[in-house]
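*Asks:* Based on what follows, work out the 3D shape:
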Amino acid sequence: MTDQADSPSFRLAYVPGVTPAKWVRIWEERLPDTPLTLLQVSPAEACDVLRDGAADAAFVRLPVDRTVFSAIPLYTETTVVVVPKDHVITAAEEITLDDLADEVVIHPLDDVLGWSELPGEPAFERPRTTEDAIELVAANIGVLIVPQSLARLHHRRDLTYRTLADAPQSAVALSWPEEATTDLVEDLIGIVRGRTVNSTRGRAPQTPAKQREPRKAQSGGASRKNAGSGGGARGRSGGTKGGAGTKGGGRRGTGGGKPRRRS
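*Replies:* Prediction:
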């Protein structure tokens, strides 16, 4: 593992649809002396910025080249179809690919679903970005299939979306160059996995076992020492007064009722 102590900040890239705010907040709480720099990139650029060293880690959409990058899958998104609000599809809460058989399906060049075969009818041309495709949906050119986060990102009042039950899905992961697994990358891994500050890589201050053991031994030794003294006997009998000692004390404790029966 390499060390990144000389880096003035940690550079974190993320693709559209990913909201890193909650992880950034935890980072700032745990590592206030290490500024976190955010860099939004397109899905196609994400691996390039990692490979070129422009970012230390990134929230990406799978797949990535696992011979070069390490990746921790975080979640898989629901796939939806974006349509005009008055579209017939809006009558149902969930649809299937068969329901799109007669629809023009817009397929942007930055698509992240990795279709083997696109449903419906192909559009006349492929727009460059998902944002451009949204504009075409608003113009009633066709419908658009995207992860739910992208539908929310490009929300318009005249558009809505419905869950597409049997479509491919997009998985989001934290990724970084395998040969650059730094201490700060490990800290970020702990944050996104929900570890507490005490469990994250074990970097939080902890009492070493060698410091705890002498206290346990001292406590145990004191108990054994007291067990062999009058003080220990008093502690066990509980009713011995004035430090009577062991002579006679045990006899009164075991046969204290006999004198009263002879009187």
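
*Asks:* When you work out contacts or count neighbours from here on, use the C-alpha atoms and nothing else.
*Replies:* OK.

*Asks:* Span of stretch 236-254 from start to end?
*Replies:* The first and last residues of stretch 236-254 sit 14 Å apart, counting by CA to CA, to the nearest Å.

*Asks:* got it, and stretch 103-114?
*Replies:* Separation of the first and last residues of stretch 103-114 by CA to CA is 19 Å.

*Asks:* next one: it to chain centre, how far?
*Replies:* Its chain's C-alpha centre and that of stretch 103-114 lie 29 Å apart, by CA atoms, centre = their mean, to the nearest Å.

*Asks:* before we move on, what about stretch 112-121?
*Replies:* Centroid displacement of stretch 112-121 relative to its chain, using CA atoms, centre = their mean, is 30 Å.

*Asks:* what's the answer for stretch 204-223, then?
*Replies:* Here stretch 204-223 is found 34 Å from its chain centre; the criterion is CA atoms, centre = their mean.

*Asks:* Name the residues that touch it?
*Replies:* 197-198 (CA atoms under 8 Å, 6 or more residues apart in numbering).

*Asks:* and if we set it to 6 Å?
*Replies:* For stretch 204-223, the surrounding residues in contact (CA atoms under 6 Å, 6 or more residues apart in numbering) are Asn198.

*Asks:* Next SSE downstream of the longest helix anywhere in the chain?
*Replies:* In the chain, taking DSSP state H as the definition, the longest helix is helix 209-227. Going down the chain from helix 209-227, the next helix or strand is helix 230-237, by DSSP states H and E.

*Asks:* now that next one and helix 209-227, what's the angle there?
*Replies:* Inter-element angle recorded for helix 230-237 and helix 209-227: 80 degrees (by axes from the mean of the first three to the mean of the last three CA atoms, to 10 degrees).

*Asks:* what comes up buried for helix 230-237?
*Replies:* Residues 233-234 are the ones in helix 230-237 that count as buried (16 or more other CA atoms under 10 Å).

*Asks:* Strands along the stretch 1-150 of the chain, start to end?
*Replies:* Using DSSP state E, counting those that start in this stretch, the strands of the stretch 1-150 of the chain run over 10-14, 36-40, 57-61, 69-76, 79-84, 94-95, 104-106, 121-122, 143-147.

*Asks:* I'd like the structure of this one too, to check against the first:
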Amino acid sequence: MTTPDERDESRAFRLAHVPGVIPDKWVRKWGERVPDVPLQLVRVSAAEAAEHVRDGHVDAVLLRLPTDGTGLHAIPLYTEATVVVVEKEHLLTVADEVSVDDLADDVVLHPHDDTLPWERLPGQPAIARPDTTAGAIELVAAGVGVLVVPQSLARLHHRKSLTYRPLIGTEGLPVPQSQVALAWPEGETTDLMEEFIGIVRGRTVNSTRGRGPTPKQQKSSTSAREQSASTGGKQRSRSGRPGKPGRPGRPGKPGRRGKGGSGGKGGGKGRRP
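*Replies:* Below you'll find the predicted structure:
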């Protein structure tokens, strides 16, 4: 019969993420830290992300702020750059970055799932709002207008005929940015949740929070310390040995005297008177 703790340890940790957010590096780290608990990825739309974790369908979610955070804890992780997606032949592509003023004559599409908190959209409004960002990308490719999105979404919906440029604001019209955050239900910060929080925050495996290192990780860490100590001892032993005394130099041989005189070989025989 399994105990509640054993059942909890054997279940998967379910992590949802919105389009464009790539959790691969954290998933790999989870596999190293918590090999006995699989991590299941669930892709959700931006509109349903917060509700998905509130309803208990997943343990945590990587979403974009701002969002309705009722009943949720949220930790901002990083801020995304905002870019404008255009056709490759568009005049805006001649510049390395684009100002909102440069969009004055362009139709700027505004999909219903847009996560950027605009006070006022730049450019000209479209006749109708696309339902999704993917649908807006289709319209950009058709030459209907341009689209402002977080850079990760521009990469997600990449097309050969499209490109993007960083968008900068002005004093009168700042450009909003989205933040990617980790969210989970209030009052449900389990050991596994603490473990994942530690991973995204860069905590070490020996952190006091979370489940702590597994026996295998402890053994590996201990072996590494012992090996380091052993290597250090050998190095100290080698460096502490007294050097061998040098051999005394051999005395030099005296120079040979030349024949017929006190000089060297240059001295010849004397002439008879």
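
*Asks:* Just the TM-score for the two chains, thanks.
*Replies:* The TM-score (TM-score structural alignment, normalised by the length of the first structure) is 0.74; 204 aligned residues with a CA RMSD of 1.7 Å.

*Asks:* hang on, the earlier thing: out of the strands of the stretch 1-150 of the first structure, which gets nearest to Thr196 of the first structure?
*Replies:* Closest to Thr196 of the first structure of the strands of the stretch 1-150 of the first structure is strand 69-76 (CA to CA; 17.2 Å).

*Asks:* on that earlier part again, switch the strands of the stretch 1-150 of the first structure over to TSV; also include mean neighbour count.
*Replies:* Below are the strands of the stretch 1-150 of the first structure laid out as TSV (neighbours: other CA atoms under 10 Å):
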stretch	mean neighbour count
strand 10-14	22
strand 36-40	15
strand 57-61	27
strand 69-76	16
strand 79-84	24
strand 94-95	16
strand 104-106	23
strand 121-122	14
strand 143-147	25
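
*Asks:* now those strands in CSV, with distance to Gln211 of the first structure?
*Replies:* Output for those, formatted as CSV (distance: least, CA to CA, whole Å):
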stretch, distance to Gln211 of the first structure
strand 10-14, 35
strand 36-40, 36
strand 57-61, 37
strand 69-76, 36
strand 79-84, 54
strand 94-95, 60
strand 104-106, 66
strand 121-122, 70
strand 143-147, 53
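
*Asks:* and of those strands, who's closest to Leu153 of the first structure?
*Replies:* Smallest distance to Leu153 of the first structure across these (CA to CA): 10.1 Å, for strand 143-147.

*Asks:* who does that closest one touch, helix- and strand-wise?
*Replies:* Contact analysis of strand 143-147 of the first structure by 3 or more CA pairs under 6 Å, 6 or more residues apart in numbering; DSSP states H and E lists strand 79-84, strand 104-106 as its packing neighbours.

*Asks:* Which residue ranges of the stretch 101-250 of the second structure form helices?
*Replies:* Taking DSSP state H, counting those that start in this stretch to define them, one finds helices in the stretch 101-250 of the second structure at 133-141, 151-156, 191-201, 215-240.

*Asks:* so which of the ones you listed comes closest to Lys88 of the second structure?
*Replies:* helix 133-141 (9.5 Å).

*Asks:* quick one: that closest one aligns where in the first structure?
*Replies:* The aligned range for helix 133-141 of the second structure in the first structure is 130-138, by TM-score structural alignment.

*Asks:* on average, how far is the matching stretch from the matching bit in the second structure?
*Replies:* Once the two are superposed, stretch 130-138 of the first structure sits an average of 0.5 Å from its aligned residues in the second structure (mean CA distance after the TM-score superposition for the first structure).

*Asks:* Okay, buried residues for that stretch please.
*Replies:* By neighbour count with 16+ other CA under 10 Å, stretch 130-138 of the first structure contains the buried residues 130-131, 133-134, 136-138.

*Asks:* and those as a markdown table, adding distance to Ser7 of the first structure?
*Replies:* Putting those into a markdown table (distance: CA to CA, whole Å) gives the following:
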| residue | distance to Ser7 of the first structure |
| --- | --- |
| Thr130 | 35 |
| Glu131 | 35 |
| Ala133 | 40 |
| Ile134 | 40 |
| Leu136 | 44 |
| Val137 | 45 |
| Ala138 | 46 |
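
*Asks:* And those residues, which is closest to Thr96 of the first structure?
*Replies:* For those, the closest approach to Thr96 of the first structure (CA to CA) belongs to Val137, at 18.7 Å.

*Asks:* re the thing from before, would you mind putting the helices of the stretch 101-250 of the second structure into CSV with distance to Leu92 of the second structure alongside?
*Replies:* Converted to CSV, those look like this (distance: least, CA to CA, whole Å):
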stretch, distance to Leu92 of the second structure
helix 133-141, 14
helix 151-156, 16
helix 191-201, 37
helix 215-240, 53
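
*Asks:* just so I know, which of those helices lies nearest Asp59 of the second structure?
*Replies:* For those, the distance to Asp59 of the second structure is smallest for helix 191-201, at 7.7 Å, taking CA to CA.
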